[in-house]
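A.B. asks: Structure for this input, please:
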Amino acid sequence: MDKLAIDFLSEIVGTGTLVLLGTGVVANVALIKNKGFNGGFLMVTIGWGLAVFAGVTVAYNSGAHLNPAVTLGLVASGAKTFGLGVAVSLGSVLTYIAGQFIGAILGAVVCWLAYKKHFDEEPEPANKLGVFSTGPAIRSYAWNLVTEIIGTFVLVFVVLAFGGGRQGATGGLAALGALPVALLVIVIGTSLGGPTGYAINPARDLGPRIAHAFLPIKGKGSSDWSYAWVPVVGPIIGGLLAGWLSLLLLPITTA
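C.D. replies: Sure, this is the predicted structure:
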């Protein structure tokens, strides 16, 4: 199979694993009659961090970007190759991002299947949407955008500083980088996640939001499309800024 096709599948599987486990911990906390009901924000942040660990580990073939902001940040940093040797080009960038969005949608669908009866029992549409996508604690689009830019900048800049983590040249390096990246996501959640729920990943938010829109979820309500651009545009800006700053402060990565 063509190497780029393998990377495409790797990004689907890795992002799907990330979103399945990440949305799963939110479902466990937010939907009534679950054993983890009312587990709290710390449980969610730890769950998302470990979801990243799992997603990065299984997607070593592609370098485990799992996030368009990471892919674009790597491009901005001067990376010449992705994963195990795929040249950076418009085609490879679009292939990676397509795999990330497909994986995110599939992961959200599987989460819904796992929690189907609890979605049926949950009376609040906002809690159902909150499993799939983020929303602001205080709705202020400009400031919500700033929060997402800052959180994603920290994610991508520190990932680039790891050098050989998620963008590592071999599967072993990608797996070795999984734990530091997971801890990074946890600290971003606990430190910067309160205002917006820290999407820090366009695929993680928009993919499940699309799934929420088409799935036959009982009493689901709106998918909040008026806010949906914030967790897409903010992370892209943050990722690009991190990549550009890395040209000045960090060694240029080659993968």
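
A.B. asks: From now on I want contacts and neighbour counts done on CA atoms only, so please keep to that.
C.D. replies: Will do.

A.B. asks: isn't residue 171 right up against residue 56?
C.D. replies: No: proximity of residue 171 to residue 56 does not meet the contact threshold set by Cα atoms under 8 Å, at 9.9 Å.

A.B. asks: And these two? Which one has more around it.
C.D. replies: residue 56 (35 against 24; other Cα atoms under 10 Å).

A.B. asks: hang on, that one in a helix?
C.D. replies: Yes: per DSSP: H, G, I helix; E, B strand; the rest coil, residue 56 lies within a helix segment.

A.B. asks: so what's it up against?
C.D. replies: When contacts are counted by Cα atoms under 8 Å, 6 or more residues apart in numbering, residue 56 is found next to 14, 63-66, 166, 174-175, 178.

A.B. asks: In TSV: the residues you listed, plus neighbour count and distance to residue 153.
C.D. replies: Listed next are those as TSV, based on neighbours: other Cα atoms under 10 Å; distance: Cα to Cα, whole Å:
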residue	neighbour count	distance to residue 153
14	33	21
63	34	19
64	35	18
65	29	15
66	35	16
166	32	15
174	26	20
175	24	22
178	24	18
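
A.B. asks: Inside helices: which ones of the residues you listed?
C.D. replies: The helices in this structure, assigned by DSSP state H, contain 14, 174-175, 178 from the contacts of residue 56.

A.B. asks: Please enumerate the strands of the stretch 1-150 of the chain.
C.D. replies: When assigned using DSSP state E, counting those that start in this stretch, the strands of the stretch 1-150 of the chain occupy the ranges 81-82, 86-87.

A.B. asks: I have a second one here; can you model it like the first so I can compare?
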Amino acid sequence: MSSSDIFFGELLGTAVLILLGGGVVAAVVLKKSKAFGAGWVAITLGWGLAVLSGAYVSAQLSGAHLNPAVTLGIAIDTGEWGDVGTYLAGQMLGAMLGAVLVWLAYYGHFQAHLADREIVGGSDTPGPPAVDDPRRAEERPVADGRGPGPVLGVFSTAPEIRNAVQNLTTEILGTAVLVLLILGIGLNEGLALSGTGTLMVALVVVGIGLSLGGPTGYAINPARDLGPRIVHALLPLPNKGGSDWSYAWVPVVGPLIGGALAGGIHNALF
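C.D. replies: This is a model prediction of the structure:
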């Protein structure tokens, strides 16, 4: 694979991942959406299918890492570091592009949602929007420019209970499971060649969401969280509130630690 293949493959695949993943969250949490209130199971299934779609789109070009934690784990496992920077650049730009596309797809819904009287005049109770019950998100404030705003959950993750150690641990565990599975599939050429391995990765993302997604919203991907969070900060959304930068390090550092641990474990055992 050439550097240009890797870059554009990761950019395209990650953009599709975020478009469909962020799109399902927007569909569930934004008022006037036909899927409003569909709940956590819809979100986890949507993210699993987003991973499947992004991976199939980019597999032939870049191998479909779509995740800096995956790239790091593979590099630690194989010792091949030459293209890591190219992978990361494509993933970050792709994640940002995908977030912009979500905004365009739901432009009118963002405007209507953030103009709602319940959003503009909400209570002063701090905390992240709860995507499993979108009505709770409307009880949260527009925010003071620092904490999570009322639509930040469409773009990035936020914990239900803010405990840095627990939140970091949750992200480490979820990402380690994901990367260990991906590395394990790589040992089976039949699964990789048939495309069944990609389907298995998508299903395990659904499983991680259902089992470990409750505490933090399971970023398990630094680009998936940081890129759209930057876009949230830049977009001209009315009453959007803050981008919660005080928490932003957790869904970056946690997945990177998890990916590194998985790469080291896999290298030591196999």
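
A.B. asks: Residue range in structure 1 corresponding to stretch 250-268 of structure 2, please.
C.D. replies: Counterpart in structure 1 of stretch 250-268 of structure 2, with TM-score structural alignment as the criterion, is residues 230-248.

A.B. asks: Could you list the buried residues of that stretch?
C.D. replies: Of the residues in stretch 230-248 of structure 1, those with enough neighbours to count as buried (16 or more other Cα atoms under 10 Å) are 230-244, 246.

A.B. asks: ok, back up a step: got any residues that touch both of residue 171 and residue 56 of structure 1?
C.D. replies: When Cα under 8 Å, 6+ apart defines a contact, the residues bordering residue 171 of structure 1 and residue 56 alike are residue 63.

A.B. asks: Now the alignment partner in structure 2 of residue 148 of structure 1: closest residue in space, sequence neighbours ignored.
C.D. replies: Alignment note (TM-score structural alignment): residue 148 of structure 1 maps to residue 171 of structure 2. Of all residues not flanking residue 171 of structure 2 in the chain, residue 254 sits nearest, at 5.0 Å (Cα to Cα, 6 or more residues apart in numbering).

A.B. asks: mean distance, the helix or strand hosting that neighbour to its aligned residues in structure 1?
C.D. replies: The secondary structure element spanning residue 254 of structure 2 is helix 250-269 (assigned by DSSP states H and E). Its matched residues in structure 1 lie on average 0.5 Å from helix 250-269 of structure 2 after superposition (mean Cα distance after the TM-score superposition for structure 1).

A.B. asks: And the residue mapped onto residue 163 of structure 1 from structure 2, how close does it get to residue 196 of structure 2?
C.D. replies: With TM-score structural alignment as the criterion, residue 163 of structure 1 lines up with residue 186 in structure 2. Distance from residue 186 of structure 2 to residue 196 of structure 2, counting by Cα to Cα, to the nearest Å: 11 Å.

A.B. asks: returning to what we had before: got the contact list for the match of residue 148 of structure 1?
C.D. replies: Taking Cα under 8 Å, 6+ apart as the criterion, residue 171 of structure 2 is in contact with 216, 218-220, 250-251, 254-255, 258.

A.B. asks: what about 10 Å?
C.D. replies: Contact partners of residue 171 of structure 2, counting by Cα atoms under 10 Å, 6 or more residues apart in numbering, are 212-213, 215-221, 250-258.

A.B. asks: From what I see, residue 172 of structure 1 and residue 57 are in contact.
C.D. replies: Yes: with contact defined as Cα atoms under 10 Å, residue 172 of structure 1 counts as touching residue 57 (9.1 Å).

A.B. asks: Name the residues contacting each of the two.
C.D. replies: Between them, residue 172 of structure 1 and residue 57 share the neighbouring residues residue 63, with contact defined by Cα under 10 Å, 6+ apart.

A.B. asks: burial count for the closest residue in space to residue 119 of structure 2 that isn't next to it in sequence?
C.D. replies: Distances taken as Cα to Cα, 6+ apart put residue 138 closest to residue 119 of structure 2, at 5.7 Å, once the chain neighbours are dropped. By other Cα under 10 Å, the residues close to residue 138 of structure 2 number 26.

A.B. asks: same question, residue 139 of structure 1
C.D. replies: Residue 139 of structure 1 sits with 12 neighbouring residues when counted by other Cα under 10 Å.

A.B. asks: counterpart of it in structure 2?
C.D. replies: In structure 2, residue 139 of structure 1 lines up with residue 162, judged by TM-score structural alignment.

A.B. asks: isn't its match right up against residue 216?
C.D. replies: Yes: the pair residue 162 of structure 2 / residue 216 is scored as a contact, 8.8 Å apart, by Cα under 10 Å.

A.B. asks: quick one: the residue lying closest to residue 9 of structure 1 once chain neighbours are set aside and residue 207 of structure 1, what's the gap?
C.D. replies: In space, residue 9 of structure 1 comes closest to residue 99 once its chain neighbours are excluded; the distance is 6.7 Å by Cα to Cα, 6+ apart. When Cα to Cα is the yardstick, residue 99 of structure 1 and residue 207 of structure 1 sit 11 Å from each other.

A.B. asks: the more surrounded of these two?
C.D. replies: The neighbour count for residue 99 of structure 1 versus residue 207, taken as other Cα under 10 Å, is higher for residue 99 (26 against 23).

A.B. asks: what do we get in structure 2 for that one?
C.D. replies: Under the alignment (TM-score structural alignment), residue 99 of structure 1 maps onto residue 90 of structure 2.

A.B. asks: wait, what's in contact with that match?
C.D. replies: With contact taken as Cα under 10 Å, 6+ apart, residue 90 of structure 2 is in contact with 4, 6-15, 62, 66-68, 223.

A.B. asks: same question, residue 138 of structure 1
C.D. replies: With contacts defined as Cα under 10 Å, 6+ apart, the neighbours of residue 138 of structure 1 are 144, 194-196.

A.B. asks: Give me the neighbour count for the closest residue to residue 68 of structure 2 other than its chain neighbours.
C.D. replies: The shortest distance from residue 68 of structure 2 to any non-neighbouring residue, by Cα to Cα, 6+ apart, is to residue 88 (5.8 Å). Under the neighbour criterion other Cα under 10 Å, residue 88 of structure 2 is assigned a count of 24.
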